[in-house]
Every structure is written in C-alpha cells, then in structure tokens.
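Engineer: Kindly return the folded structure for what I paste below:
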Amino acid sequence: MLVVAPILIGVLYVCLMSLIREPHRRRFNAIMVAGAGAAYLSGGGFGAWEFAFTVVVTYCAYRGLDSWTFIGIGWLLHTGWDVLHHLKGNPIIPFAEHSSFGCAICDPVIAVWCLAGGRSVFDVLRGRRSESPSDAAPVARHP
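Structural biologist: As a prediction, this is how the structure comes out:
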C-alpha cells in the first residue's frame, strides 16, 4: 500500500486537474509545483539548502507559467528532494514517517503527465485533440 496509494493519488491529481480548462490548467499547476517546492521549509532538516531548493523550484514554476516542461521538471526535482528527505531528512508530514517516500512515488506520476503536455485525460480518452497550447506558443498575460 506504500506504493499503490501514492500512485492512485497522482492519478487522482491528474484527473482533477484535467477538469480545469487551458490555459488556466497550466498556470494552476505552476502554482502547485511552487507550493510543493516550499513544502519542507518549516523543518525539512537540510538548513539553508531548503531555501536554495525553493529558489530553484520557484524558477521552474515561473517558467512553468508558459511551459509544461518546466512544471514537469519542477515535479521531478521535488521527487529527488523527497527521496533525500526520506533517506536523511525529515518527512514532509512530521507525524507520517513514510510521507516523503509516498510523495516521491506520487510526484513522478504528475511529472510524466506534465512532460507529456498536461493534456486533459478525459480528452485523451475520448480521442479528442486537447485545447492545450504548445509550450512554444506562450499565452499573452495581462498586466
């Protein structure tokens, strides 16, 4: 169950995110990966490295506003950070010993979806082309 539940959580995340239309889906996911990058700040156990990691993931999140690839990279970076915390640091949820391990299983599920373009799984299952714009065509933002 230590592996199955996190995979199911990742699949559930992808399904729920698929309900959000583009370009909002990509932007929302950029915010989500930024939040994940700061998850260990309150006591992850790696001191100043926690801040350095947050800066790197925040950069990925910012670039992710226009690029699913950067969102996927952010989730993969978080996966590595989860593994380090599982082995040497503090768990992401202090009272749940294996929470960082579970997060390290869940995050790649999300990352693969993002690296594949963050398409709605419902559109994929129906055989429809997604409304998702490509990473090469950034969406104009209002000031």
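Engineer: hey, let's count contacts and neighbours off CA atoms from now on
Structural biologist: Fine.
Engineer: All the strands of this protein, residue numbers only.
Structural biologist: Along the chain, no segments are classed as strands by DSSP state E.
Engineer: Flag every buried residue along the helix ranked longest in the chain.
Structural biologist: Looking across the chain with DSSP state H, the single longest helix is helix 68-87. Buried positions in helix 68-87, judged by neighbour count with 16 or more other Cα atoms under 10 Å: 68-79, 81-86.
Engineer: Please apply the same query to stretch 44-61.
Structural biologist: Gly44, Phe46, Glu50, Phe53, Thr54, Val57, Thr58, Cys60, Ala61.
Engineer: Out of those residues, list just those in helices.
Structural biologist: Among these, the members that lie in helices (by DSSP H) are Glu50, Phe53, Thr54, Val57, Thr58, Cys60, Ala61.
Engineer: Alongside the first, I'd like the structure of this one:
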Amino acid sequence: MSVVVPIMIGLGYVALMSLIREPHRRRFNAIMVAGAGAAYLSGGGLGPWEFAFTAVMTYCAYRGLESWTFIGIGWLLHTGWDLLHHLHGNPIIPFAEHSSLGCAICDPVIAAWCFSGGLSVTGLLRARLVRSRAERPTTQP
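Structural biologist: The predicted structure is shown next:
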C-alpha cells in the first residue's frame, strides 16, 4: 500500500475544509470526529470495546465544538484505533484489506492541521509568510 495516497487524502480533506468559514469549520470537524468514532460499530471485530471507543470519541467531539485541540486528540485516538483494527480487527472498509492502515496514515495529517488551529489553507500560508518575515535578519545601514 502506498503511503502517498492517504497523505494526499488528508491534505485534500484540509483543503476542502478550508472552504468552510469559522466557527462553522470547527463545529463541522467536531461532527466528523464523532462520525469517525462510530465508523467501526457495524463490524469492527473488537466487541464491546467498539462502544467504549465511540463514547470516548463522542466526548472529544463534544469538547471539539469549542476546541480544535480536542478535535486533534480525537483524530489521534482514531489513528490508534485504526492501527488496532489493522492488526487485530476488521478493516474500516470491508472489501479493502489495508483501509484501516490507510486511515491511520491519513488521520495524523488531519490532526496536525487541527492542532494548528484548523486554519484555512490561505491562513496557513499567511501565517508561514509572517513567521518567515519575522525570522529574517534586519540589516541596518
């Protein structure tokens, strides 16, 4: 399985989410984390632990309504859950054997974006430009 495709999916997700204005972007992403928490419920293969994980992700989603940090935590928790399913459970997409591994590669890309405050792509570029200008040495005559 290629690592590039899941990373590109994560970057595509970030780009699409950039089209949603704040605060709706954060709230929408909180809902996405809640959905990700329930992704394995219909047959993940880890029994009652699937319900416990869904409860934890629901808490992260609720706190994520007001905090990008909790949304990022939720995506990192989902990364671990994906890896557990890849190794011991059923794949997230039943007919795609390595789909949980792909999801585990994609999710940290989204989490990193969330930890940056969920800025739009243009906001991220603007922040990087401001930082690079601030780091330049000033020359005085």
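Engineer: returning to that earlier point: can you add distance to Pro23 of structure 1 and give the ones in helices among the buried residues of stretch 44-61 of structure 1 back as JSON lines?
Structural biologist: Below are these laid out as JSON lines (distance: Cα to Cα, whole Å):
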{"residue": "Glu50", "distance to Pro23 of structure 1": "30"}
{"residue": "Phe53", "distance to Pro23 of structure 1": "27"}
{"residue": "Thr54", "distance to Pro23 of structure 1": "24"}
{"residue": "Val57", "distance to Pro23 of structure 1": "20"}
{"residue": "Thr58", "distance to Pro23 of structure 1": "19"}
{"residue": "Cys60", "distance to Pro23 of structure 1": "17"}
{"residue": "Ala61", "distance to Pro23 of structure 1": "15"}
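Engineer: which residues touch the closest residue to Leu46 of structure 2 other than its chain neighbours?
Structural biologist: Of all residues not flanking Leu46 of structure 2 in the chain, Gly89 sits nearest, at 6.1 Å (Cα to Cα, 6 or more residues apart in numbering). Taking Cα atoms under 8 Å, 6 or more residues apart in numbering, we find Gly89 of structure 2 in contact with Gly44, Gly45, Leu46.
Engineer: Which stretches in structure 2 count as helices?
Structural biologist: 4-17, 24-37, 49-64, 68-88, 99-115, 121-135.
Engineer: Count the residues that sit near Val33 of structure 2.
Structural biologist: 28 (other Cα atoms under 10 Å).
Engineer: how close does the residue lying closest to it once chain neighbours are set aside sit to Val14 of structure 2?
Structural biologist: The shortest distance from Val33 of structure 2 to any residue other than its chain neighbours is 5.7 Å, reached at Ala61 (Cα to Cα, 6+ apart). Look at Ala61 of structure 2 and Val14 of structure 2: by Cα to Cα, to the nearest Å, they are 18 Å apart.
Engineer: still on that earlier bit, for the contacts of Gly89 of structure 2, give me TSV that also has distance to Pro6 of structure 2.
Structural biologist: TSV is the format used below for those (distance: Cα to Cα, whole Å):
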residue	distance to Pro6 of structure 2
Gly44	20
Gly45	23
Leu46	24
